[in-house]
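Engineer: Sequence plus the predicted model coming up.
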Amino acid sequence: GIVCVWATSWGVSTRLIGAMVMTHADDAGLVLPPPIAPVQVVVIPILGKTEEDEAQVRQAVGEAVDAMKARGIRVSVDDRTNIRPGAKFFEWERKGTPLRMEVGPRDVNNGVAVIKTRLGVKTTIQLGEDLAGVMSDQLEEFHQNLMSIAKARLEEKTYRVDAYDAMKAALLNAESTGLFLVPWKADDKNEATIKEETKATIRCYPISGQDEAEGKACFYSGEPATHMAIFARAF
C-alpha cells in the first residue's frame, strides 16, 4: 500500500532565517555561519601604486583563490578600482562574510596575507601551499566561536525559577526578559491564566533535561510536575 509522508507546514524556513539573523547579527550588519554563507571568504587586493606591484598582487591573489576553490571554499575577489578598500571592508562586513583576506604589495613581499574575521579577530597567515588548509581551519574556528557565543547568550538569558511569583517579578524588569525554565504540570486553564497575567506562554518542552521534573512541584499549582517547560513572551 501507499505510505503517506509526515507533512508539516509551520514556516520553518523563514523562521530559521530570522532566528539566524537575530542570533548572530550585530550593529554592523549580518554575521553568517560559514556553512550557509554564500561567500565564505572575500579577498580584497590592495593593488599598490605601480604596475609591478599590481601584477604581483594579482598573481598572489589568483593563486590563493585557486587553492581555496580547489578546497571547496566559496571565495570572491573584490578588485573594484572605483571603491576604496575601507568602503569594501564596510560593505562585506555588513553582508556578514565570515572571513576577509587582504593582500597588498608589502604582504606579497613578506609572503603573507592579513585575515580578519567578521567577529573582528585579525591574524596573519603564510601565502603558499598550506593556505587553503589554514583558511579551512579558520572557517571552522569561526563557526565554533559563533556557536559558543550563541550558547553563552542563551544560557545567560535562561532563568531557572521554581515559583510563579519569581517569574512575574522578573518579567516586570526589562533587563530580565528572556526564557524561564520551570517545573510544570500540564494544565490548559493554568497556562491561560499565566498568559493573561504575564503575556508569557509555553514556548516548548526542551528535549533534554525532562528528567529534572521528577520529584519537583509545578511552579504555578504546586502539584507534581509533569514536564520542564520554557515560558517566555512572544514578540
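Structural biologist: Structure's in. What do you need?

Engineer: only C-alpha atoms for contact and neighbour calcs from this point on.
Structural biologist: Will do.

Engineer: Contacts only, for M68.
Structural biologist: When contacts are counted by C-alpha atoms under 8 Å, 6 or more residues apart in numbering, M68 touches 74-75, 131-132, 135.

Engineer: one more time with 10 Å, if that's ok
Structural biologist: If a contact means C-alpha atoms under 10 Å, 6 or more residues apart in numbering, then M68 has 41, 62, 74-75, 131-136 as its contacts.

Engineer: next, the one to line up against it:
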Amino acid sequence: MINNKRNKNYSEWYNEIIHKSGLAEFSGIRGFMVIKPYGYSLWEIIKCELDKILKESGHQNIYFPLLISKSIFSKEKKHTNFFSDGCAVVTHSRIKKNNDQLIIDFKSKLKEELVIRPTSESIIWNTYKKWIQSYKDLPILLNQWGNAIRWEMRTKLFIRTSEFLWQEGHTAHSSKNEAIIEVKNILNIYTNFLKDFMAIPVIKGIKPYMDQFHGSENTYCIEALMQDGKSLQIGTTHFLGQNFSKAFHVKFTNHNGKKDYVWSTSWGMSTRLIGGLIMSHSDDKGLIIPPKIAPVQIVIIPIYNNEEKNNSFIEIIVKKLISTLNTNNLRIKYDNRKIFSPGWKFNEYEVKGVPIRIVIGKNEIKEKKIEIFRRDTCKKIYYSLDNNDNLIKFIMDLLNDIQKNIYKKALNRTKQSIVKIDCFKKFKDHINNFGGFILSHWDGTSDTGKIIQKKTEATIRCIPFDYGKEEGKCIYSGKYSPQRVIFSKSY
C-alpha cells in the first residue's frame, strides 16, 4: 500500500513507490543509488529493446575507458568549462594502512590527474584521430552502454543522481548535412521508442542557444510532461559540428582530395527513463508499467485451502496455463508462496505494476474460470477455462490493449496540458496553479529567459518542431518573436 498521495505530496509519493516496489534506494554516498534487482531487470529490458533498434539502424556498440586524462578532457574549452564543476578526479593510485586507518599513499600521486567521465566526447575524439584519414573511413556510427558521474547538488532517485547508467552515441561524418540527418534520425528513434515501448508521449524540439550542450552547435531534445505538470527532459541529441574534430585535429581527405574537419554528433538516454516512467503512469496504488517493458508481465496467484484435492487441481490448471502462455515467451511469475496471504500478494504486485494478475482458487475451479485483473484500470475479467484454446490470443490482445491504454491516457493528459498564453499575468497564474506546457512568445534573449525563470520558475524547454511559425510579441518584454516556444517548470 502506498501511503502518500500524488495530489498531496508528489515527491514523497514518488520516493515511496520506488522503495516499496523494490526499484532502488540511495547508497551510503550522497547522490549514488543502488538499483535493486526489480529496477535493474526493468533497465535491462529497456536497454535490450533500445539496443536492438540502434543496431538495426546501423550503429555498433563499443566501450571506452571510464577514466580520461585531464589534458585530453581539457581540449574542447566550452565542453570542459561546463562539466568541470561536476567532475570527479582521481589523483592517487593507492591507499595504505596507518595505525589501523586507511589513508592516501601520497607517494602514489599520478603524474597526470584523471577525470571520471561525465560524458565521453573527449576520449572518443582523441581515439577517432587515429581511426580517420579518408572519407572511406566515414561514417563511424558507435554507441556505448556504460555509466557516468556528475556531482549533483540536489538529488532524486533516477531523475538526478551523481552516477547514472546510460547509452551515449558518438558518430563521425563527412558532411554537415549527414550529421544533421543523424541527430534528427536518432531523435525520431527516441521518440518512437518512448511511444511504442514506454508509452510516454513527448514534444520534440531544439534547445534555445543558452541551454544547448556545451561543445555543440545545436541540441535537439524530447520533453515529457509528468503528472504533476512538470517537464522532464528525457533524451537529447547534439549536432557537434566540427568543434571536437578541430579541438582534436581530426581531419580527413574528402571526395575532392582536400583536407577537411570531420562533422560529428552525440546523443544519449539514461536511467532517468525509469523516473519518467514512474511519474508518467503510476497511481496511488503504485507502479503502472507498460507490458512491453514489464519485468513480469503476468503473475499467477493460487488461492489454496485445506482441501488437498482442490489444491492439486489448481496446480494442474496452473501448469497448463503456463505451458500455453509460454508459447509466446511471456514473462510469467507463479507465486505459490504459502507464507503470504493472497491479499498481501495482490497488494505487492499492484505496487510493482505487473500488468496482468491471474487468480485461481476453489471458486474458479468450481465455475471453470480464471479471474484476470488488469493493473492499468484495476478491473477484473473472468475467462472461461472451456475456451482454453483461445487463451493465448485473449491474453496477447489484453496486453496490447493495456499498452495502448497507458499511452492514450498519458497522451490525453499531455494534450490537455498544452495551452497558448499571451499575457504574462495569466502566464504566472497558470504555471503556478496548473503547470503543464505553455506555448508563449519569447524575444530570443537569455536575459528575458532568466527574468521569466526568476519570476515563475518556468524555463524554455524547447523551440518545438510541430507547432509551426507564428509571429508575435514576447510574453514578457513585448519585443518581436518569430514563433512560440514551450515553457514549463521542470525537473
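Structural biologist: The structure has been received and is ready for your questions. These numbers come from a predicted model, not from an experiment.

Engineer: picking that back up, most neighbours out of the contacts of M68 of the first structure, which is it?
Structural biologist: V41 (27 neighbours; other C-alpha atoms under 10 Å).

Engineer: residue in the first structure matching F424 of the second structure?
Structural biologist: Using TM-score structural alignment, the equivalent of F424 of the second structure in the first structure is Y164.

Engineer: Skip ahead from whichever strand or helix holds V299 of the second structure and say which helix or strand is next.
Structural biologist: Here V299 of the second structure, judged by DSSP states H and E, is contained in strand 298-302. Following strand 298-302 of the second structure in sequence order, the next helix or strand is helix 308-325 (DSSP H and E).

Engineer: in that following helix, what's buried?
Structural biologist: Residues 310-311, 314, 317-318, 321-322, 324-325 are the ones in helix 308-325 of the second structure that count as buried (16 or more other C-alpha atoms under 10 Å).

Engineer: again, but for stretch 69-83 of the first structure
Structural biologist: So, applying 16+ other C-alpha under 10 Å, buried residues of stretch 69-83 of the first structure: 73-77.

Engineer: Now tabulate these in CSV and tack on distance to F180 of the first structure and secondary structure.
Structural biologist: Listed next are those as CSV, based on distance: C-alpha to C-alpha, whole Å; DSSP: H, G, I helix; E, B strand; the rest coil:
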residue, distance to F180 of the first structure, secondary structure
I73, 40, coil
R74, 40, coil
V75, 42, strand
S76, 43, strand
V77, 46, strand
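
Engineer: between the contacts of M68 of the first structure, which is nearest S176 of the first structure?
Structural biologist: V41 (37.5 Å; C-alpha to C-alpha).

Engineer: The closest one pairs with which position in the second structure?
Structural biologist: In the second structure, V41 of the first structure lands on I298 (TM-score structural alignment).

Engineer: residues in contact with its match?
Structural biologist: Per C-alpha under 10 Å, 6+ apart, neighbours of I298 of the second structure: 291, 322, 325, 330-334, 349, 354-358, 372-374, 395, 399.

Engineer: Swap in 6 Å and give it another go.
Structural biologist: 332, 356-357 (C-alpha atoms under 6 Å, 6 or more residues apart in numbering).

Engineer: try G178 of the first structure
Structural biologist: By C-alpha under 6 Å, 6+ apart, the neighbours of G178 of the first structure are K157.

Engineer: Likewise for the one 5 residues further on?
Structural biologist: P183 of the first structure is in contact with 213, 218-219, 225, 228, counting by C-alpha under 6 Å, 6+ apart.

Engineer: Ok, W166 of the second structure next?
Structural biologist: 145-147, 269-270.

Engineer: 8 Å instead, please
Structural biologist: 145-148, 268-271.

Engineer: what about it, which helix or strand?
Structural biologist: Applying DSSP H and E, one finds W166 of the second structure within strand 163-173.

Engineer: Now that strand: buried residues?
Structural biologist: Neighbour-count burial for strand 163-173 of the second structure flags 163-173 (criterion: 16+ other C-alpha under 10 Å).

Engineer: Check stretch 261-281 of the second structure too.
Structural biologist: 261-281.

Engineer: Matching T8 of the first structure against the second structure, which residue comes up?
Structural biologist: T8 of the first structure maps onto W267 in the second structure, by TM-score structural alignment.

Engineer: For H170 of the second structure, see how far away that match is.
Structural biologist: Per C-alpha to C-alpha, to the nearest Å, W267 of the second structure is found 7 Å from H170 of the second structure.

Engineer: Quick one: map C204 of the first structure onto the second structure.
Structural biologist: Under TM-score structural alignment, C204 of the first structure pairs with C462 in the second structure.

Engineer: Count residues in the vicinity of its match, would you?
Structural biologist: 24.

Engineer: Could you do the one 10 residues further on as well?
Structural biologist: Using other C-alpha under 10 Å, G472 of the second structure has 18 neighbouring residues.

Engineer: so what's it closest to, chain neighbours aside?
Structural biologist: Of all residues not flanking G472 of the second structure in the chain, S481 sits nearest, at 5.2 Å (C-alpha to C-alpha, 6 or more residues apart in numbering).

Engineer: Just to check, that neighbour is in contact with D443?
Structural biologist: Yes: in this structure, S481 of the second structure is within contact of D443 by C-alpha atoms under 8 Å, at 4.9 Å.

Engineer: any idea where the helices of the stretch 101-250 of the second structure begin and end?
Structural biologist: 121-131, 176-196, 243-247 (DSSP state H, counting those that start in this stretch).

Engineer: Which among these is found nearest to I234 of the second structure?
Structural biologist: That would be helix 176-196 among the helices of the stretch 101-250 of the second structure, by C-alpha to C-alpha, at 9.1 Å.

Engineer: Comparing the longest helix anywhere in the second structure with the first structure, how large is the average distance?
Structural biologist: In the second structure, taking DSSP state H as the definition, the longest helix is helix 391-416. Taken over the aligned residues, the distance from helix 391-416 of the second structure to the first structure averages 1.3 Å (mean C-alpha distance after the TM-score superposition for the first structure).
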